[in-house]
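>>> Kindly generate the corresponding structure for this input.
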Amino acid sequence: MAASWSGTGSDHGYDQVEERSYEYDPINIDSLRETAAALAKRATGWTMFRVPQLMFKVNPLAYTPQFVSIGPFHRHREPSFMHRNADLQAMEGHKQVFMLRLLERTRAPNTTFQECKNAVDQVIEVLVDDHYTEMDISSELLSSIILVDACFLLEVFLKHSGITNNRMNCSVDEVMLDIEYRNIFASSGLRRDLALLENQIPFFVLERLFIVIRHNIAMPTNIEGFSLPEIAFALFKSDFNCHQEFFRRGTANEHPHYRHLLDLISNYAHPTSRHPDLPPHPPMFQLSPIVHMRNAKKLSEAGIRFEKAGKSMLLDMEFCNGVFRIPPLVINECTESLLSNLMAFEHSSCNPEDAANSHEYFASYLFLMERLVSHKEDLDIMESKGIIINQMGGREDAYKIFYNISQNFVLKNFYFAELCSRIEAQCESRKHRYLLELRKKHLKNPWTTLSVVGGTILLIFTAIQTIYTVLSYSQR
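Below is the predicted model:
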């Protein structure tokens, strides 16, 4: 299940990737223990994960950076890939300029640079041993890559969040840099690539450097009112149609230990409340029961009403009194890649020994949406209710996006099973079907409705008159 970031994985189709060759030494108890220890370290969840091969084959482009490479994987393991991609090459220079801009936010850039370098060097052994265990890369090179990329990310977050300060040291043309900023931030490729599973660096490194920058930043500044998770997730809140209160859920003291930026995005997008009927300890290795779910058109024909959920996160669906409330989803050029990588990370980081916390939220969401939106008519319904905001050029691409992502995936813990069961029970209930039939046949338009109401009133008055006649006759 979990595919670690290691030389033992498949090459994902890149011709130039050198696979690690195994030489089988004589097996003894010590070698078995070493192998077990290595696998145990990989299973702790801190290894930088690889996209499972089965998912990667469906759509390699969804997991491959096109605009910016973060971390050592694509640069060190696949140098030819970097040379083939002019955009990735060009961004290497921009990243260093962003790093310079970050350092020039501080009172003494040279001192701040050395403190940032020391902050990375102090944890380089942890990075090599726990995060990049099987990558053949020197500590010096890894430290340099992580330092530049972490500073680049911090400047992106600060600039996007509108954090300002007095720049005491400016060595480059401000006007030209502002143009570069606008061009880079206008590109959806930046946001897309920063959320790729194989394009990450450990989040704790970002935290260490953020502390250094905040301590050295030139005054006056408004940085004190922000936490790193908040300004990092703010870059992606438009992808989740997210409101202010949701991306302010974490504080500097309350947020969990995120593995990397994609883990942060995943955590913030999780349901805000747990379904009460979901079992607290789902059994391990048990496939979800087959759940029947009609598409949006058939549900509408069965009398189920769709509504856009209010201030809710993507996974906060609910069904009450015949109304299915679904949070809005923006479908743009980043959506398929973002959801694919969230599902790949969820799949790779799943710990079978901790089934209670191994929920397949995004896989469940895609499984459900793939069934709800299976035809253009379903997309029409969802768009008319404001549930799907389609920013794609082609409508066929929009409604097929859920199918494209969820191919070749076996769902073991369907989060929305109870919700789907209640919707199906409502559709099949005798009372609901009777009322639905009444509306279809006799209440289709105002005139037939008035006729039915008038006939019903006349029938009631006739019945009352009959009762009075019988009563008066019996009293004689």
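>>> alpha carbons only for contacts and neighbour counts from here, please
OK.
>>> Please enumerate residues in contact with stretch 182-191?
Stretch 182-191 has contacts (Cα atoms under 8 Å, 6 or more residues apart in numbering) with Gln66, Phe67, Val68, Leu235, Phe236, Glu333, Cys334.
>>> Just put those in a markdown table and tack on neighbour count and secondary structure.
A markdown table is the format used below for the contacts of stretch 182-191 (neighbours: other Cα atoms under 10 Å; DSSP: H, G, I helix; E, B strand; the rest coil):
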| residue | neighbour count | secondary structure |
| --- | --- | --- |
| Gln66 | 17 | coil |
| Phe67 | 21 | coil |
| Val68 | 24 | coil |
| Leu235 | 19 | coil |
| Phe236 | 18 | coil |
| Glu333 | 15 | coil |
| Cys334 | 18 | coil |
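>>> ok, these vs Cys350, which is closest?
Of all those, Cys350 sits closest to Phe236, with 23.4 Å by Cα to Cα.
>>> Disregarding flanking residues, what is the spatial nearest neighbour of the closest one?
Counting by Cα to Cα, 6 or more residues apart in numbering, Phe236 lies nearest to Arg191, which is 7.1 Å off, once chain neighbours are set aside.
>>> in what helix or strand does the one you found lie?
Assigned by DSSP states H and E, Arg191 belongs to helix 188-194.
>>> I have a second one here; can you model it like the first so I can compare?
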Amino acid sequence: MAKEKQPLMRDLEQGIELGENETRSGHAGRWSEGLIGPQSPKHGTVHKAKVVSVTTKPDSSSRSEISGIWPSSFSEEYCCIYRVPNRLRRVNPEAYTPQMLLIGPLQHSKKAEALELSKTDSRYLDYMNMELHKKKYLNDIADIYGDKIVTDLMNIIKTDEKFIRESYAESTDWIKSEEFEEMILLDSVFILWFFIQAETNQNIRKGEDIVFWEPCLATTILEDLILLENQLPYALLERLSKKFFLNLTTKDTFRDIILRAFKVESKIKEEMKFRHFTDLVRRVRVETLGLTEETIRKAKELDPPTTIKSLHNADKLDSAGVKFVNVDQKNELSLLIDFEDGILKIPCFIAEDNTERILRNLMALEQCHYPGTAFVCNYIVFLDFLIDTEQDVDLLVKKGVIKNWLGHQESVAKMVNKLCLGLVEFKSHYYDIATRLNNHYDSRCNRSIATLRRVYFKDLWTGTATVAAVVILLLTLIGTVASVLQVTQSDDKSPPAPPLA
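Purely as a prediction, here's the structure:
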């Protein structure tokens, strides 16, 4: 087996394209057996599609040799995929970096560095493994459904190349057309075949796929597919999926499969459109606000700034008698917040391992694409005001407003406080609520009543003791008054003193 590793590894190091007859079973790393199944023929589709190798570098004859440059013209209609602004990335670069799967032109330059960097960073070895796995998937569908489906998919991509390129907020001219089309083909086929195998009964090769042998790999792929820079236009994927579904025995649409995979099938309206997976996750949250198109349109208008400048933290608001209530126990994605009659209704915030990655990418999308209706950013800023210390987290956990799966309460406080670093907020959807909360806190009457409740009626025993003490005090006072009255009446009935001689 050791001898079989040499040719493939040498090919990878030299950047040689994998040929039709080359074995893939000897690749180093934990993916070695998953690259191709024992019964899978070594199909020639990869060669026919002229798929570039994992180490292909941009050709010097490309229209531009520099990635990351803005396009000469901006397509407001199609543009929806952005590179995360540096003011956000520098706070936590890992939150925007794929763990193992590279998708789309914004990540394409990383493939040229993968081989060298894999010597010191195992993540780049995963990048290379996934590039080979994409080719395996292309081979699989060609073997199962025939070469024509690959040709049809490539023709769609060629037809839509201009639209695909204009979906990105930076120029992709540095990638030549042939290389660009091959990259989109590989990425699209991988996404489609991954979801089809995971969410339908079309498990023709699933048992031979290492991605589904190790559940953590499939979970990691789903997490990577939410990252803003790791996107393909959903309209393209939906169009390509029709070629697949002509050969599948399922009543599900690709949309059904996607919603089920991301566990949002019951949380989104059928008519709701989205541009890519990051946009899908954001729209599911925004839809909980129940806003009409007219309301959203007005929110985009340039009104005077209504950002929240100050808001007391949860501990102080609690001291002023504000009650915290989980507004929607069934939907942890809700953004609905309300304050009425001293009760702050707020959705439950679940703090877990992947919370920060998801929120940061949703917020980055809003900063770039929805600056006037950045409702997720507004929600996080509001939460940031409520949480200053671990005492605030502890209070909100007790009230059921936060579920802490990170361990220490301080971890949640630090995460929330860092989420807003680098944000630029134009207006807040929760401005009026913050104003009412501040007015409630500023009322001396509210603070006095809250202090009375907190000190003398904080629990059953303290409240009982307080009531008993008040009753005893009242009885004592009544007894004292009665004694004084009795003495006074006795003095009035006594005979007058005799006159002095």
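>>> For the residue nearest to Phe236 of structure 1, what is the corresponding residue in structure 2?
Matched by TM-score structural alignment, Arg191 of structure 1 corresponds to Leu222 in structure 2.
>>> How many residues are close by Tyr379 of structure 2?
A total of 19 residues lie near Tyr379 of structure 2 under the criterion other Cα atoms under 10 Å.
>>> same question, Ala36 of structure 1
By other Cα under 10 Å, the residues close to Ala36 of structure 1 number 12.
>>> ranges for the helices of the stretch 151-300 of structure 2?
Along the stretch 151-300 of structure 2, counting by DSSP state H, counting those that start in this stretch, helices occupy 161-166, 177-199, 210-213, 215-224, 234-245, 254-261, 277-286, 293-300.
>>> Out of these, the one nearest Met128 of structure 2 is which?
With Cα to Cα, the closest approach to Met128 of structure 2 among the helices of the stretch 151-300 of structure 2 belongs to helix 177-199: 13.3 Å.
>>> Report all helices and strands that that closest one contacts.
Contact analysis of helix 177-199 of structure 2 by 3 or more Cα pairs under 8 Å, 6 or more residues apart in numbering; DSSP states H and E lists helix 122-145, helix 147-159, helix 234-245, helix 254-261 as its packing neighbours.
>>> how much does the last one stray from structure 1?
Relative to the matching residues in structure 1, helix 254-261 of structure 2 has an average distance of 3.3 Å after the fit, by mean Cα distance after the TM-score superposition for structure 1.
>>> what angle do that helix and helix 234-245 make?
Following axes from the mean of the first three to the mean of the last three Cα atoms, to 10 degrees, one obtains 100 degrees for the angle between helix 254-261 of structure 2 and helix 234-245.
>>> in helix 254-261 of structure 2, what's buried?
Using 16 or more other Cα atoms under 10 Å as the test for burial, helix 254-261 of structure 2 gives Phe254, Ile257, Ile258, Leu259.
>>> What of the second one?
Taking 16+ other Cα under 10 Å as the neighbour-count basis, helix 147-159 of structure 2 is seen to contain the buried residues Asp147, Ile149, Val150, Leu153, Met154, Ile157, Lys158.
>>> Between those, which sits nearest Asp491 of structure 2?
Nearest to Asp491 of structure 2 among these is Ile157, at 110.7 Å by Cα to Cα.
>>> Can you report how many residues lie near whichever residue in structure 1 pairs up with Ile175 of structure 2?
In structure 1, the residue matched to Ile175 of structure 2 (TM-score structural alignment) is Ile137. If you count neighbours by other Cα under 10 Å, Ile137 of structure 1 ends up with 14.
>>> how far away is the closest residue to Ile137 of structure 1 other than its chain neighbours from Glu254 of structure 1?
Spatial nearest neighbour of Ile137 of structure 1, excluding adjacent residues (Cα to Cα, 6+ apart): His76 at 7.6 Å. As judged by Cα to Cα, to the nearest Å, His76 of structure 1 and Glu254 of structure 1 stand 35 Å apart.
>>> the more surrounded of the two?
Neighbour count, other Cα under 10 Å: between His76 of structure 1 and Glu254, His76 has more, with 18 against 8.
>>> What segments of the stretch 301-450 of structure 2 are strands?
Here the stretch 301-450 of structure 2 has its strands, by DSSP state E, counting those that start in this stretch, at 323-326, 338-340, 343-346, 349-351, 402-404.
>>> Which of these sits closest to Leu423 of structure 2?
Comparing the strands of the stretch 301-450 of structure 2 against Leu423 of structure 2 with Cα to Cα, the closest turns out to be strand 349-351 (19.7 Å).
>>> Find the residue at the geometric middle of structure 2.
Ile358 (2.3 Å; Cα atoms, centre = their mean).
>>> The aligned residue in structure 1 for Phe244 of structure 2: neighbouring residues, count only.
Counting by TM-score structural alignment, Phe244 of structure 2 corresponds to Ile213 in structure 1. If you count neighbours by other Cα under 10 Å, Ile213 of structure 1 ends up with 24.
>>> and Ile213 of structure 1, what does it touch?
Going by Cα under 8 Å, 6+ apart, Ile213 of structure 1 touches Leu103, Thr106, Thr112.
>>> Try it again at 7 Å.
Ile213 of structure 1 makes contact with Thr106 under the criterion Cα atoms under 7 Å, 6 or more residues apart in numbering.
>>> Return the set of buried residues in the longest helix along structure 2.
Longest helix of structure 2, by residue count under DSSP state H: helix 460-493. Residues of helix 460-493 of structure 2 classed as buried by neighbour count (16+ other Cα under 10 Å): Gly463.
>>> How far away from the center of its chain is it?
How far helix 460-493 of structure 2 lies from its chain's middle: 63 Å, per Cα atoms, centre = their mean, to the nearest Å.
>>> Please apply the same query to stretch 43-63 of structure 1.
Remark: stretch 43-63 of structure 1 is offset 14 Å from the chain centroid, using Cα atoms, centre = their mean.
>>> buried ones in it?
Buried residues in stretch 43-63 of structure 1, counted by 16+ other Cα under 10 Å: 43, 45-53, 55-56, 59, 62-63.
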